[in-house]
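Asks: can you look at this prediction? I've put the sequence above it.
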Amino acid sequence: MADIKDPENTILMELKGGTVVIELLPDVAPKHTERMKTLARAGAYDGVVFHRVIDGFMAQTGDVEHGKTGGNLRRAGTGGSDLPDLPAEFSRLPHARGSLGAARSQNPNSANSQFFINFGDNDFLNGQYTVYGQVIEGMEHVDAITRGEPPREPDVMISVKVAADAE
């Protein structure tokens, strides 16, 4: 297991291939970090599909409204949570391989529950989307997520937990 420095700000995402460890960045994006922990602790991300996965670009998930398996997967990617949208928390951090970015609509202040993990360095996103985490272990499991917009047989986040709560 990765060297977890701050369990309260570390996410353990269980995928079909194994655990992805994500270090959140509360000093950079405190509101986005807090939202992810709130939704993880509520179990909102458990069973949510990766609804948009573009080879060489990113894997997007987190539609807790429509993205649960057994739910309305045709609408996955159009919803959020029942919590208010978040203001942008742009920084100088790059959208590098393994970074976690907040998905949003054209409105910079419309991020809610959806996020994406970058497969590669996507510098063209820098300064336009909030970066609030970094995969520190298990990127090979992210790389193995089924591609598609949406994938015919989408992968799911089996469980998403805050490391401080994991046993």
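Replies: Perfect, I can see it now.
Asks: from here on, contacts and neighbour counts on C-alpha atoms
Replies: Noted.
Asks: please tell me how far Ala59 sits from Pro7.
Replies: 24 Å (CA to CA, to the nearest Å).
Asks: I'd say Val160 and Thr10 touch.
Replies: No: the pair Val160 and Thr10 does not pass the contact test of CA atoms under 8 Å, sitting 10.4 Å apart.
Asks: so between these two, which is more surrounded?
Replies: Neighbour count, other CA atoms under 10 Å: between Val160 and Thr10, Val160 has more, with 27 against 24.
Asks: please report how far the residue lying closest to the more buried one once chain neighbours are set aside lies from Gly148.
Replies: Using CA to CA, 6 or more residues apart in numbering and skipping residues adjacent in sequence, the residue nearest Val160 is Met13, 4.5 Å away. Distance of Met13 to Gly148, computed by CA to CA: 21 Å.
Asks: so those two - more neighbours on which side?
Replies: The neighbour count for Met13 versus Gly148, taken as other CA under 10 Å, is higher for Met13 (21 against 16).
Asks: quick one: secondary structure of that one?
Replies: strand (DSSP: H, G, I helix; E, B strand; the rest coil).
Asks: centroid residue for this protein?
Replies: Phe115 (3.7 Å; CA atoms, centre = their mean).
Asks: distance of that one relative to Gly101?
Replies: From Phe115 to Gly101 the distance is 6 Å (CA to CA).
Asks: grab the nearest non-local neighbour of Ser91.
Replies: That would be Gly127: by CA to CA, 6+ apart, it lies 6.2 Å from Ser91.
Asks: try this one next to it:
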Amino acid sequence: MLNKFLIPAMVLAAGAAQAEGLPGVSDGPGPNLVIEVADSAGQSKGKIVLDLYNDKAPKHVERLLTLAKSGAYDGVVFHRVIDGFMAQTGDVEFGKHGSDTARAGMGGSSMPDLPAEFNDVSFQAGTVGMARSQDPNSANSQFFIDLAPATFLDGQYTVVGQLVDGWDVLNAVKKGDPAANGAVVDPDHMLKVTVEE
């Protein structure tokens, strides 16, 4: 199985400009995902809050909520983090902290893949998108949060939400090796993921 998020070569070659701070966004009607981030030793680094766009990608948002409410996201690592680009997590099959995460990024959940819900939201700093393989209709459980604008992803990946709080926490997530496609050694993880309706 392919890694669920294919990083365009131009990003790895040129890199994206690091965002200076969270753009002026406000918390919408929700629902929200609240993610407590922890380091590899289990020490909390703080929380990030994602406002989910139920009106733009209802099937994908429903999947995120289902996995969060079931506890499936608790303990899942940020397996790929590329400085100036994005932080990816959500592999509930192969990405559990404390287990062998060598295959993190190749799995999903026990639920079927989702049909794409491409929309008119542009990928900017803090935008939340669904990871997928080369098949546009293969998103499942993995998602990524942009650390900087990435408009080249517009119309290619389903946008599901926006970071509305915790930019400093997101920006402090342990980065991976760009030469290894952002793979992270001893990665940070989502200690606890809860839903605010």
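Replies: That came through fine. Because the structure is a prediction, the values reported are computed rather than measured.
Asks: still on that earlier bit, between Ala59 and Pro7 of the first structure, which is the more surrounded one?
Replies: For Ala59 of the first structure versus Pro7, neighbours defined as other CA under 10 Å are more numerous around Ala59 (24 against 16).
Asks: what do we get in the second structure for the more buried one?
Replies: In the second structure, the residue matched to Ala59 of the first structure (TM-score structural alignment) is Ala87.
Asks: do Lys68 of the first structure as well
Replies: Checking TM-score structural alignment: Lys68 of the first structure goes with Lys96.
Asks: what count of nearby residues applies to the closest residue to that match other than its chain neighbours?
Replies: Distances taken as CA to CA, 6+ apart place Val76 nearest to Lys96 of the second structure, at 4.5 Å, with adjacent residues excluded. Residues contacting Val76 of the second structure under the criterion other CA under 10 Å number 28.
Asks: now do Ile4 of the first structure
Replies: Ile4 of the first structure sits with 16 neighbouring residues when counted by other CA under 10 Å.
Asks: so who does the nearest residue to it once chain neighbours are set aside touch?
Replies: Nearest in space to Ile4 of the first structure, with sequence neighbours left out and distances taken as CA to CA, 6+ apart, is Thr10 at 7.2 Å. Contacts for Thr10 of the first structure (CA atoms under 8 Å, 6 or more residues apart in numbering) come out as Ile4, Val21, Ile22, Glu23, Leu24, Val162, Ala163, Ala164.
Asks: any idea what Thr10 of the first structure aligns with in the second structure?
Replies: Here Thr10 of the first structure is matched to Asn32 in the second structure, going by TM-score structural alignment.
Asks: what helix or strand is Val142 of the first structure located in?
Replies: helix 139-143 (DSSP states H and E).
Asks: that helix aligns to what range in the second structure?
Replies: Going by TM-score structural alignment: helix 139-143 of the first structure matches residues 167-171.
Asks: the matching stretch vs the first structure, mean deviation?
Replies: For stretch 167-171 of the second structure, the mean deviation from the first structure after alignment is 0.7 Å (mean CA distance after the TM-score superposition for the first structure).
Asks: quick one: buried residues of that stretch?
Replies: The neighbour-count check on stretch 167-171 of the second structure (16 or more other CA atoms under 10 Å) flags Trp167, Val169, Leu170, Asn171 as buried.
Asks: now the last one: how far from Asp188 of the second structure?
Replies: When distance is defined by CA to CA, Asn171 of the second structure is 12 Å away from Asp188 of the second structure.
Asks: same question, the second one
Replies: For Val169 of the second structure, the distance to Asp188 of the second structure (CA to CA) stands at 11 Å.
Asks: what's the overlap in contacts for those two?
Replies: Residues touching both Val169 of the second structure and Asp188 (CA under 8 Å, 6+ apart): Val37.
Asks: what sits against the residue nearest to Val160 of the first structure?
Replies: Counting by CA under 8 Å, 6+ apart, the residues that Met13 of the first structure touches are Thr19, Val20, Val21, Ile22, Met157, Ile158, Ser159, Val160, Lys161.
Asks: quick one: Leu114 of the second structure and Ser141 touch, right?
Replies: No: Leu114 of the second structure is beyond contact range of Ser141, at 9.3 Å (criterion: CA under 8 Å).
Asks: okay, the two: which has more neighbours?
Replies: For Leu114 of the second structure versus Ser141, the count of surrounding residues by other CA under 10 Å is larger for Ser141: 28 against 17.
Asks: for the counterpart of that one in the first structure, what are its contacts?
Replies: Superposed on the first structure with TM-score structural alignment, Ser141 of the second structure falls opposite Ser113. By CA under 8 Å, 6+ apart, the contact set of Ser113 of the first structure is Arg35, Met36, Leu39, Gly62, Asp63, Val64, Gly80, Ser81, Ala102, Ala103.
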